[in-house]
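In: Quick one: sequence and predicted model below, then my questions.
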Amino acid sequence: MKIIENKKVFFAISLVIIIVGLSLAAIRGFNYGIDFTGGTVIQIEMDEYIPTEEIREIVDGYDSSATINHIGNQREIIQIRTTESFNNETRVSLYNEFKEKYNLDDADRLSSGQYGPQIGAEIRNKAVISIIIATIGMLLYITFRFQFSYGISAIVALIHDVLIVLAVYSIFRIPVNSPFVAAMLTVVGYSINDTIVVFDRIRENLKTAKRSAFAETAELSIKQTIRRSLNTSFTTILAITALYILGVDSIKEFTLPLIAGILTGTYSSIFIASPVWVLIKSKKGNI
C-alpha cells in the first residue's frame, strides 16, 4: 500500500476520531478525576491484603468511578479516592460497610476527608504551558537541524497525537487526572522520536533523489524505517502493557495514556508527518 498516495484516507481517519472525541467532550465534558473535580479520600487499614475487585463490591455502591490503591509493605492499607464529595455521614456509612464485613475497629479508619479541585486547575495550567514551551522548542530545534518544513510537519503530527489521545479519553470516558497529565507530557516527548527517524532518512535520500520527487522519497524513506519504528514501539508497548495489567490503579492511570500515546505516535510518524511534509514541499518548494 502506498502511504503518500493514500494520505487523504489516513487524514480522514484521524479527523473523524478527533471530531467525534472533541464533540463528545464539548457535549458531556471529560471524565475528570478527583485532582480536577475535588472529591473524597478515605484510608482504611485492613488486617490483610484485600483484592481490588472485592473492595469495589462496596465502593461501587457509592461511586463507580472511584479509584482504589493499596499502600504499605503488605499492601494492607487501602486508599479510596472518589470524585463525589461525600459528607461525613456518607463517609461513615461507607466505612461501616467495611467495618461490618471485615470486622474492623473504629481506629482502622486512618483518615477521611474532602478535597477541593484547586490543585487540578494549577496542574492543568502548568501542563498546557509546558506543552506549548516544548512544542516551540521542538519546532526551533527541528528547523535548525533540518528545515522549517520538517519542523511544521513534526508539530502537526505532535498536535495530532495529543488530540487523538484526548479524543480516546473522551469517547471511552476514561478518568482524566494527575497521572494523565504526566503521561501526556511523556507522550509529547516520545511521539516526536519516530518522526525524527523518518525525517532523517528522508533528508539522506533527498541527496540522491530528483529535486521534485518529494512523494517518492518520502515513500521510500517510510518503507526503510517502518520496521524499526514498529519494533521499537512494540517492545515499549509490551513493557507498559505488563505494568498496566499487573499494576495497581495509580499505575494503570499513568500507563493507559502512555499506551494510547505510543500507538498514536507510531501511527502519526508513518501516516501523518511524512504526508504533511510532502504537501508542504510540493506547494512551497525548498523551505
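Out: All right, it came through fine.
In: rest of the way, CA atoms for contacts and neighbours
Out: Fine.
In: who's in contact with stretch 39-46?
Out: 34, 76-86, 91, 102, 104, 108-117 (Cα atoms under 8 Å, 6 or more residues apart in numbering).
In: Next step: those residues restricted to helices.
Out: Among those, the ones falling in helices (DSSP state H) are 34, 91, 102.
In: any idea how far the residue nearest to the first one when sequence neighbours are not counted is from residue 263?
Out: For residue 34, ignoring the flanking residues on the chain, the nearest one in space by Cα to Cα, 6 or more residues apart in numbering is residue 83 at 4.8 Å. Residue 83 is 29 Å from residue 263, where distance means Cα to Cα, to the nearest Å.
In: ok, these two, which is more surrounded?
Out: residue 83 (24 against 18; other Cα atoms under 10 Å).
In: my guess is the more buried one contacts residue 59, does it?
Out: No - at 12.0 Å, residue 83 does not count as touching residue 59 under the criterion of Cα atoms under 8 Å.
In: what do these two both touch?
Out: The contact lists of residue 83 and residue 59 share residue 66, where a contact means Cα under 8 Å, 6+ apart.
In: Neighbours of residue 165, how many?
Out: Using other Cα under 10 Å, residue 165 has 25 other residues around it.
In: One more: residue 242?
Out: Neighbours around residue 242, by other Cα under 10 Å: 11.
In: cool, and residue 190?
Out: When neighbours are counted by other Cα under 10 Å, residue 190 comes out with 17.
In: What helix or strand is it located in?
Out: helix 178-206 (DSSP states H and E).
In: cool, and residue 144?
Out: For residue 144, the host element (DSSP H and E) is helix 118-145.
In: which helices and strands does that helix pack with?
Out: Contact here means 3 or more Cα pairs under 8 Å, 6 or more residues apart in numbering; DSSP states H and E; on that basis helix 118-145 packs against helix 34-37, helix 148-171, helix 178-206.
In: mind putting the ones you listed in CSV, distance to residue 220 included?
Out: Shown next, in CSV, are the helices and strands packed on helix 118-145 (distance: least, Cα to Cα, whole Å):
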stretch, distance to residue 220
helix 34-37, 46
helix 148-171, 17
helix 178-206, 8
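In: what's the closest of these to residue 133?
Out: helix 178-206 (11.2 Å; Cα to Cα).
In: quick one on the thing from earlier: right, and the helices and strands packed on helix 118-145 - which one's nearest residue 71?
Out: helix 178-206 (17.2 Å).
In: which parts of that closest one are buried?
Out: By 16 or more other Cα atoms under 10 Å, the buried positions in helix 178-206 come out as 178-181, 183-185, 187-188, 190-192, 194-203, 205-206.
In: Which other helices and strands does it contact?
Out: Here helix 178-206 touches helix 118-145, helix 148-171, helix 214-246, helix 249-271, helix 273-284, going by 3+ Cα pairs under 8 Å, 6+ apart.
In: let's bring in a second model and compare:
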Amino acid sequence: MFAIAITLLGIITLSVFGLKYGVDFKAGSSVDITFKKDIGGEKAAFEQYLKDNSFGSPGITFGAKRVTLRFDDVLTDTKEKALKQGIAEKFDKDASMEVNTVDVEIAKELQRNALKAVLVASVGIAIYVSIRFEWRFAVAAIVKLLHDAFIVISLFSIFRLEVNLPFIVAVLTIIGYSINDTVVIFDRIRENLRFAKLKTVADIANVVDSSIWQTMSRSINTVMTVVFATLCLLIFGSESIRLFSVAILFGLVAGVYSSVFIASPLWFLLKSKQKTKTNVKSSAAS
C-alpha cells in the first residue's frame, strides 16, 4: 500500500509540478564560491547582498566555507565580475569563484542523453536476464526496475529536490544494484525449481516463498551495509553529493522492497498462468 500511495502521489505531483531541474538540465548559471573563512552565520547578509545588487533570488546551497548559487538566467561577464568583486569586498577577499553555464540546447541534449542512458541500461539488463534465465524473469525484472526508478523520481518531485547530473548517476547506480539483489532471488528460484515437483500452482508459490526466505538474510545484510555507507556520505559528505546520497538511499529501500514484493510475485503470476494452461491441455488430452 505504501508503494502504491507513493506512486499515485508521484504521478499527481509530476503532472502538476513536474521535476525541479537543476542548472544541468535547464539554461542558467551555477556559481560555486569557496571561502577561506567560516561564513556559516552570514547567510541572511549574503542573500540581502544579492537582492540589493540586482542578482535576484537564486537558489542557494549554503555551507560553512562553500556557497553554491544557481541562476535561472545566464550570467553575463559584467555580472560575473561584479559578483566576484562584491564577494571579495563584503565577505572574503581570498574567496575563489567558479562559474558553470549551460545554454538551452545543451540542457535539452543532457535531458535526452540522460533518458537514453536509463533506457539502454534497462534494455541491456532485460537481454542479460532473458539469456541467463528466461523471458518471464526478464519481464519481472524490468517492471521492478521501472518501479524503483519511478519511486525515486516521485520522491524527488514530492519533496521538490533538485534533479541534476548526479541524480541520473544515482538512478543508474540504483538500477545496477537493484537488479543484483533480484538476480540472487531469481537464481535461487531457478535452482529450487530443478528439485521441485510442480503439480499445482501452490507448488510454484512454495518454491518462490522458500527462495525468498533462503536469500532474505543475505539481502538484508547487503543492503544494510550499503545503507550505512550511504548515510555516512549523507551526513559527512559535501553539499555537492548530498542529493546523490538521498537518491541512493531512496533507491535502496525501494529496491529491497520490490525484489521481494514485486519481482518475485510477478514471476510467480506469469509462471502460474503457464502451469494452468499446461494442466488444462493435459486434462483435455486425457
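Out: Now that the structure is in, tell me what you want to look at. Source: prediction; values computed, not measured.
In: Now do the contacts for the residue nearest the centre of the second structure.
Out: Centroid-nearest residue in the second structure, with Cα atoms, centre = their mean: residue 171, separated by 3.4 Å. Contact analysis of residue 171 of the second structure by Cα under 8 Å, 6+ apart lists 118, 149, 152, 247, 248, 251.
In: now those residues as TSV including distance to residue 12 of the second structure?
Out: Shown next, in TSV, are the contacts of residue 171 of the second structure (distance: Cα to Cα, whole Å):
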residue	distance to residue 12 of the second structure
118	22
149	16
152	15
247	20
248	23
251	20
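In: Out of those residues, which are shared with the first structure?
Out: Compared against the first structure with both residues aligned by TM-score structural alignment, their matches' Cα atoms under 8 Å, the contacts of residue 171 of the second structure retain 149, 247, 248, 251.
In: The third one matches what in the first structure?
Out: Taking TM-score structural alignment, residue 248 of the second structure has residue 258 as its aligned residue in the first structure.
In: Might one say that its match is in contact with residue 187?
Out: Yes - using Cα under 8 Å, residue 258 of the first structure is in contact with residue 187, at 6.3 Å.
In: Please convert the helices and strands packed on helix 178-206 of the first structure to TSV, extending it with distance to residue 70 of the first structure.
Out: Putting these into TSV (distance: least, Cα to Cα, whole Å) gives the following:
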stretch	distance to residue 70 of the first structure
helix 118-145	23
helix 148-171	25
helix 214-246	13
helix 249-271	9
helix 273-284	42
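In: To residue 23 of the first structure, which of these lies closest?
Out: Across these, residue 23 of the first structure has its closest neighbour in helix 148-171 (8.8 Å, Cα to Cα).
In: can you tell me what part of the second structure the closest one aligns to?
Out: Under TM-score structural alignment, the match for helix 148-171 of the first structure in the second structure covers residues 135-158.
In: returning to what we had before: OK, contacts around the match of residue 248 of the second structure?
Out: Residue 258 of the first structure makes contacts with 183, 184, 186, 187, 240, as judged by Cα under 8 Å, 6+ apart.
In: repeat that for 10 Å
Out: 165, 180, 182-187, 190, 236-237, 240-241, 252, 264 (Cα atoms under 10 Å, 6 or more residues apart in numbering).
In: which of the residues you listed lies closest to residue 273 of the first structure?
Out: residue 264 (11.8 Å).
In: Skipping its backbone neighbours, what lies nearest that closest one in space?
Out: For residue 264 of the first structure, ignoring the flanking residues on the chain, the nearest one in space by Cα to Cα, 6+ apart is residue 161 at 5.7 Å.
In: Can you get me a residue count around that neighbour?
Out: 30.
In: Would you mind confirming that it is in contact with residue 186?
Out: No - the pair residue 161 of the first structure / residue 186 is not scored as a contact, 11.8 Å apart, by Cα atoms under 10 Å.
In: where do the contact lists of those two overlap?
Out: With Cα under 10 Å, 6+ apart, residue 161 of the first structure and residue 186 have common neighbours 261, 262.
In: got a list of contacts for stretch 64-72 of the second structure?
Out: By Cα under 10 Å, 6+ apart, the list of residues contacting stretch 64-72 of the second structure reads 22-23, 26-43, 46, 55-62, 95-102, 238-240.
In: separation between the residue nearest to the centre of the second structure and residue 231 of the second structure?
Out: Per Cα to Cα, residue 171 of the second structure is found 17 Å from residue 231 of the second structure.
In: Could you do residue 109 of the second structure as well?
Out: The spacing between residue 109 of the second structure and residue 231 of the second structure, counted by Cα to Cα, is 32 Å.
In: Comparing the two, which residue is more hemmed in?
Out: More crowded of residue 109 of the second structure and residue 231, by other Cα under 10 Å: residue 231, with 15 against 12.
In: aligned partner of that one in the first structure?
Out: If you follow residue 231 of the second structure across to the first structure using TM-score structural alignment, you land on residue 241.
In: just residue 114 of the second structure next, same as before
Out: Using TM-score structural alignment, the equivalent of residue 114 of the second structure in the first structure is residue 127.
In: so who does the residue nearest to its match when sequence neighbours are not counted touch?
Out: Leaving aside its sequence neighbours, residue 127 of the first structure sits nearest to residue 181 (Cα to Cα, 6+ apart; 6.6 Å). Shown in contact with residue 181 of the first structure (Cα under 10 Å, 6+ apart): 120, 123, 124, 126, 127, 128, 187, 254, 257.
In: number of nearby residues for the third one?
Out: So the one you mean is residue 124 of the first structure. Based on other Cα under 10 Å, the number of other residues close to residue 124 of the first structure is 16.
In: So it versus residue 36 of the first structure, what's the distance?
Out: 8 Å.
In: Which residues are in contact with each of the two?
Out: Taking Cα under 10 Å, 6+ apart as the criterion, residue 124 of the first structure and residue 36 both touch 177, 178.
In: Give me the subset of the contacts of stretch 64-72 of the second structure that lies in strands.
Out: Counting by DSSP state E, the part of the contacts of stretch 64-72 of the second structure found in strands is 28-34, 59-62, 96-102.
In: Please indicate which of those residues are buried?
Out: Using 16+ other Cα under 10 Å, the buried ones in those are 28, 29, 30, 31, 32, 33, 34, 60, 62, 97, 101, 102.
In: farthest pair in those?
Out: Every pair of these checked by Cα to Cα; the farthest is 62 and 102, at 21.6 Å.
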